[in-house]
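K.L.:
need the 3D shape of this:
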Amino acid sequence: MDLSYILNELGEERDQYFNAIAPPIIQTSNFMFPSVAAMRADLPFEYERHFYTRGNNPTVAILRKKLAALEGTEDALVLASGSAAIAAAVLANVQQGDHIVCVQKPYSWTLRLMRDYLPRFGVTTTFVNGTDIANFEAAIRPETRLIYLESPNTFTFELQDIRAVAELAKSRNIVTMIDNSHCTPLFQRPIELGVDIVMHSGSKYLGGHSDAIAGVICGTTAMMKRIFSGEYMTLGAIISPQNAWLLLRGLRTLQLRVQRSDDSARQVVAFLEQHPTVRRIYFPLADSHPQIELARRQMTGCGGLITLSLNTDQVATVDTFADGLKRFLLGVSWGGHESLVFPASIGYDPTTPPADENYNLIRLYVGLEDPAVLIDDLRQSLDAL
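P.N.:
Modelled structure (predicted):
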């Protein structure tokens, strides 16, 4: 199934909605039945039939088909946020007394789920340096039920050898899950490398317009039904038909947008590597990245995320650099049309000497603007330091 067909045709039965090019937003909470017998017959099949929008909705169903095809899985579920998708998939695979192995420094809400929330219910987590497969093997216990990956890792973009971890997990009958938001299905194929569950923050590249919040879980039909009948329906963190439609719109240009960000980011990296005020660049496909060979094996592109550190020991200098940017908007998230800057210094007091070096991490997201304009903006703010 080719990419163009998935993005523009798959799941779109236009003859069922007046031959409209764009699918409709089926903005309904409920669906009617012609008889009690028909209602009774559909009730056990809410996973695939339209009973109540909290479970299934025609607009959401089109999106599910496309997302599953993009990741090469049998099915997908779409939730109200990325954190909801992470929580639902994790909770579906653990119970009291179980153990999780997770990479160090995951997305903040993944960390909170595993460090602060799950221990209340008897589920423990070991966080490991994911750059060495031996660390995963050493952390596995008899009660380990899930290995959670995030490759590239948040902010500093460490990689895990996805195939090696998946093979290790399968040999121990452990479920694997990965956050693939950084690379998208276009630049990294975790299912082909042996992973069981792939999740995305749909608010990032999949939506692409900074106007919708969503989370995605992709996997086998059996796994999706398991999550659907449990955490998805019970906790109710569903996506609205309106937001599902916004993601459908965003997918039309996914390939163009992600490739544009990737191409522009490489130009930005080349500039930053030569500037004397920049101490270090974090970009998985930069020649200076310590895992460049692994990145080339399991990634075909990188997208628009770059992290840098400056030649400074002052929190205030990091603040000054971020404040000096005019074309990079100061904000969280990434994956939309706009370029962004997010300095780790927001968590530090600029009047107090920092206790660690993390204050100096500055994450850039390179959006769809002209890269020359973005480079000029970076140059003027760096030169001003």
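
K.L.:
use CA for all of it now, contacts and neighbours both
P.N.:
Noted.

K.L.:
how about stretch 297-317: buried residues?
P.N.:
Across stretch 297-317, burial judged by 16 or more other Cα atoms under 10 Å covers 298-299, 301-310, 314-317.

K.L.:
where strands are concerned, which of those count?
P.N.:
Cross-referencing the buried residues of stretch 297-317 against strands under DSSP state E gives 305, 306, 307, 308, 309, 310.

K.L.:
which two of these have the greatest separation?
P.N.:
Based on Cα to Cα, the longest span within these runs between 305 and 310 and measures 16.8 Å.

K.L.:
name the residues of stretch 247-263 that are buried.
P.N.:
Quick answer for stretch 247-263 (16+ other Cα under 10 Å): 247-255, 257-263.

K.L.:
residue 94 against residue 145, yeah?
P.N.:
Yes: the criterion here is Cα atoms under 8 Å, and residue 94 meets it with residue 145 at 6.5 Å.

K.L.:
I have a second one here; can you model it like the first so I can compare?
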Amino acid sequence: MDLSYILNELGEERAQYFNAVAPPIVQSSNFAFDTVADLRRAFADEMGGYLYSRGLNPTIDILRKKLAALDEAEDALVFANGAAAIFAGVLPFVKAGDHIISVQQPYSWAQRTFDGILTRYGIETTYIAGTEIGQFEAALRPNTTFIYLESPNSWNFAVQPLAEVAALAKPRGIVTLIDNSYCSPLHQRPHELGIDLCMQTATKYIGGHSDTLGGVLTGSHTHIRRIFELDYLAIGSGVSPFNAWLLLRGLRTLPQRLAHVSRSAQEVIAFLKGHPKVGGLLYPLDPSFPQYELARRQMTGAGGLLTFLLKDGTCARITTFCESLKHFLMAVSWGGHESLVLPKCAGIDPAAFDARNPEHQYIRLYTGLEDPGYLIRDLEQALEKV
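P.N.:
Here you go, the predicted model:
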């Protein structure tokens, strides 16, 4: 399906709403019925129409259709945020006594789900590096029912061999879910490689303006219906019509924004690699990246997120650098119009900081929609102060 058609036309029945170019926000909690028979059918199959906006809603449905098509999936659900999408994507496919395999250091709310909630029900999680298929094979147990992936992750950008993981999981009836937030559907298509469920935080590239939250799950009709009919409705974590409308607005310019931040990242990378105070850099499509060949096979782009290290990266030097930046905002997340910096040491007790540990020295940059020369000049003046 053509990308331009998905972003600008798919799901938009303009004749139904006065030929308005932008779809309306159907800001209604409730929907009325003309007959008892119609109401009965809605009770029997809430996914087949509109009953109550805790479930489906016309504005949200336009977004669902576009996001499913972008992932080349059969169906999609949209959540209030990425953490909610992860929780709802895992919960329906595990039960008491099951075993999960997850990549090491996943997104914090995924790990809290595994360690803080599912352990209450006797569900155990094994964390592995996940960079080679043998690590998954070694972690398998007879009661393994779920594999959680994050490829690439959002700090060191470790990549998993997705097609091999899917080939390992499917014959065993193990459900696979990937957090594809780093790439978005434009730079990686996990369903094509056999992954069952694909999640992304729509807060980031899909929204693109740092003014709304959202989470997406795509997959087969069977998997999405299983999530919808109990967990999605019971938890009540669906996106609001207004936030869905903001995400639709963001989708219109997704290709242009992603192309810009990707080009800017390349210019920033070239600058950093040539700077004498920079001690290392991580970016999955840079030839220096340890898993470059695998990343190149699975991904068509790598967006605006990168990590670098200072030479002699003490906590004090990292702090000086980050606080000297004038145009990179110090904040979490990425994917918006603004450029960001996030030092790993901000999440580490200063007394526990270990300058010998490269991870403690990570400085994550996101290149936004500003001119790359403007960003490079800011990086240069901040590096001078280190």
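
K.L.:
sorry, back to before: most widely separated two among the buried residues of stretch 247-263 of the first structure?
P.N.:
248 and 263 (23.9 Å).

K.L.:
which residue ranges of the first structure form strands?
P.N.:
For the first structure, applying DSSP E gives strands covering 75-79, 99-103, 124-128, 144-150, 175-179, 197-201, 215-219, 278-282, 305-310, 329-330, 340-343, 362-365.

K.L.:
and the longest one with strand 175-179, angle?
P.N.:
The reference is to strand 144-150 of the first structure. 20 degrees (axes from the mean of the first three to the mean of the last three Cα atoms, to 10 degrees).

K.L.:
so strand 144-150 of the first structure aligns onto which residues of the second structure?
P.N.:
Per TM-score structural alignment, the counterpart of strand 144-150 of the first structure in the second structure is residues 144-150.

K.L.:
that stretch: how far from the chain's middle?
P.N.:
Remark: stretch 144-150 of the second structure is offset 16 Å from the chain centroid, using Cα atoms, centre = their mean, to the nearest Å.

K.L.:
next one: stretch 121-128 of the first structure
P.N.:
The answer for stretch 121-128 of the first structure is 21 Å, by Cα atoms, centre = their mean.

K.L.:
re the thing from before, pull the most distant pair out of the buried residues of stretch 297-317 of the first structure.
P.N.:
Largest separation among these by Cα to Cα: 298 and 316, giving 37.9 Å.

K.L.:
not counting its neighbours along the chain, what's nearest residue 126 of the second structure?
P.N.:
Leaving aside its chain neighbours, residue 126 of the second structure sits nearest to residue 101 (5.0 Å; criterion: Cα to Cα, 6 or more residues apart in numbering).

K.L.:
relative to residue 280 of the second structure, how far out is residue 110 of the second structure?
P.N.:
The spacing between residue 110 of the second structure and residue 280 of the second structure, counted by Cα to Cα, to the nearest Å, is 28 Å.

K.L.:
of these two, which one has the most company?
P.N.:
Per other Cα atoms under 10 Å, whichever of residue 110 of the second structure and residue 280 has more neighbours is residue 110, with 21 against 15.

K.L.:
output the strands of the first structure in JSON lines; the columns should cover distance to residue 160 of the first structure.
P.N.:
Shown next, in JSON lines, are the strands of the first structure (distance: least, Cα to Cα, whole Å):
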{"stretch": "strand 75-79", "distance to residue 160 of the first structure": "24"}
{"stretch": "strand 99-103", "distance to residue 160 of the first structure": "9"}
{"stretch": "strand 124-128", "distance to residue 160 of the first structure": "11"}
{"stretch": "strand 144-150", "distance to residue 160 of the first structure": "7"}
{"stretch": "strand 175-179", "distance to residue 160 of the first structure": "10"}
{"stretch": "strand 197-201", "distance to residue 160 of the first structure": "15"}
{"stretch": "strand 215-219", "distance to residue 160 of the first structure": "20"}
{"stretch": "strand 278-282", "distance to residue 160 of the first structure": "15"}
{"stretch": "strand 305-310", "distance to residue 160 of the first structure": "17"}
{"stretch": "strand 329-330", "distance to residue 160 of the first structure": "29"}
{"stretch": "strand 340-343", "distance to residue 160 of the first structure": "24"}
{"stretch": "strand 362-365", "distance to residue 160 of the first structure": "20"}
